[in-house]
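1. coords please:
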Amino acid sequence: MNLETLKEQIYYQIQLVNKDLYTKFEFCVGSSPSRTEILKFLYENGKIAQMSLQKKLNIDKAAITRHLKQLEASNYIERTKEDKDQRVTWVELTSSTKEEIDYLFKQRERFLSEILADFSYEQLKVFYEMLNTMQDNILKTTK
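-> Here you go, the predicted structure:
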């Protein structure tokens, strides 16, 4: 296999892994990776303005709104408008979600343990560094 073919195979494999990872994560954990990260952030940091949450998690405006609507419909979070400025929406966990979120995090932890079970610590470190390098290269890519 030549270098160009290998690069194409790696790209294709990354696409497959990404698709399968997302699908399996949602099936095993019961929530999408993005919604789980939103809940994790709120759990660790508390009440925050929706726009700030969107920026901190680097999720586009339409997606954050969609995720928050789903979390609100599931009674995980509540959103309230700022009294002095109706353009500001505050987001926080509902008081009844702590046990459910603890369960969600345990499922997430179990999922990660299962998908990374056959890797040594050293392999995981190298893999992490490789992914960071790839992400840096993606961000440097121009038209």
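2. Please count neighbours and contacts with C-alpha atoms only from this point.
-> Fine.
3. check contacts around the most centrally placed residue in the chain.
-> The centroid of the chain falls nearest to Ser34 when counting by C-alpha atoms, centre = their mean (3.5 Å). Listed by C-alpha atoms under 8 Å, 6 or more residues apart in numbering, the contact set of Ser34 reads His67.
4. 10 Å - rerun?
-> By C-alpha atoms under 10 Å, 6 or more residues apart in numbering, the residues touching Ser34 are 22, 26, 40, 57, 59, 63-64, 67.
5. In this protein, what residue spans correspond to helices?
-> 3-29, 33-45, 50-57, 61-73, 98-115, 121-140 (DSSP state H).
6. Nearest to Trp90, out of those?
-> helix 50-57 (5.7 Å; C-alpha to C-alpha).
7. relative to helix 33-45, how tilted is that closest one?
-> Compare the direction of helix 50-57 with that of helix 33-45 by axes from the mean of the first three to the mean of the last three C-alpha atoms, to 10 degrees and you get 110 degrees.
8. for comparison, sequence B:
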Amino acid sequence: MNHNHTELFFLLKQVDLQLTQLFDDKLDISLTRYEIMRLLHHEEAVTQTYLQRKLMINQAAITRHVKVLETKELLKRVRNPDNNREVLVTVTSKGKDLLDQCELSKVTMMHQLFENYTDEDIDFVINFLHSLKSASRHMLDQEEEQT
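-> The predicted structure follows:
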């Protein structure tokens, strides 16, 4: 394996950790919980299974995050009127207010983070990461097929 590949692999992980920490510190909410609320804001009401698939995290983690957000009255769980066995998760008005506040902080943070990069720099990284994500997804799919 090329040394640069190894360096890139671990550098991506370090950047992920740093950006997640920065987001948590600046917005006072975890990135995963923010993503859950953002999805709900756009989708209205969804199942926890839907959230699990969209965020690519396990069911126990989704349940834990939803419970924390529900305790803070940012989300609520309700029975699906069309299927009483199914529970839907929705964002509350308090949650929507928090999302609006987070959006303002996020815009400021993003501006500070990316102000020294050109649009071309950012487009290049976006395209590269989409390609890398696709390649890793393909590898995961192949692994699942073999098991």
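9. Looking at the alignment, what corresponds to the residue nearest to the centre of the first structure in the second structure?
-> Taking TM-score structural alignment, the alignment pairs Ser34 of the first structure with Thr32 from the second structure.
10. again, but for Asn58 of the first structure
-> By TM-score structural alignment, Asn58 of the first structure lines up with Met56.
11. Could you measure from its match over to Lys13 of the second structure?
-> Noted for Met56 of the second structure: a distance of 17 Å to Lys13 of the second structure, by C-alpha to C-alpha, to the nearest Å.
12. And for Val78 of the second structure?
-> Counting by C-alpha to C-alpha, the gap from Val78 of the second structure to Lys13 of the second structure is 37 Å.
13. Please list the outside residues in contact with the longest strand along the second structure.
-> Taking DSSP state E as the criterion, the second structure has its longest strand at strand 83-91. Residues from elsewhere that reach strand 83-91 of the second structure, judged by C-alpha under 10 Å, 6+ apart: 36-51, 66, 69-70, 73-81, 99.
14. same thing with stretch 45-53 of the first structure?
-> Residues contacting stretch 45-53 of the first structure (C-alpha under 10 Å, 6+ apart): 38-42, 54, 56, 58-61, 64-65, 68, 77-82, 87-93.
15. Type out the PyMOL command that picks the buried ones from these.
-> Buried members of the contacts of stretch 45-53 of the first structure, defined by 16 or more other C-alpha atoms under 10 Å, are picked up in PyMOL with:
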select buried, resi 38+39+40+41+42+54+59+64+68+77+78+79+89+90+91+92+93
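16. In the first structure, what range does stretch 111-128 of the second structure match?
-> By TM-score structural alignment, stretch 111-128 of the second structure lines up with residues 113-130 in the first structure.
17. Show the end-to-end separation of that stretch, please.
-> Stretch 113-130 of the first structure end-to-end distance (C-alpha to C-alpha) = 20 Å.
18. Check which residues of that stretch are buried.
-> For stretch 113-130 of the first structure, the buried set under the neighbour-count rule, 16+ other C-alpha under 10 Å, is empty.
19. Pull the distance from it to the chain's centre.
-> 19 Å (C-alpha atoms, centre = their mean, to the nearest Å).
20. what's the answer for stretch 127-140 of the second structure, then?
-> 17 Å.
21. now swap in stretch 140-147 of the second structure and tell me
-> On C-alpha atoms, centre = their mean, the centre of stretch 140-147 of the second structure falls 24 Å from that of its chain.
22. Show me what it is in contact with.
-> 134-139.
23. Quick check: closest non-adjacent residue to whatever residue of the second structure lines up with Ser96 of the first structure.
-> Counting by TM-score structural alignment, Ser96 of the first structure lines up with Lys94 in the second structure. Excluding the flanking residues, the one nearest Lys94 of the second structure by C-alpha to C-alpha, 6 or more residues apart in numbering is Leu74, at 5.6 Å.
24. Done for today, thanks.
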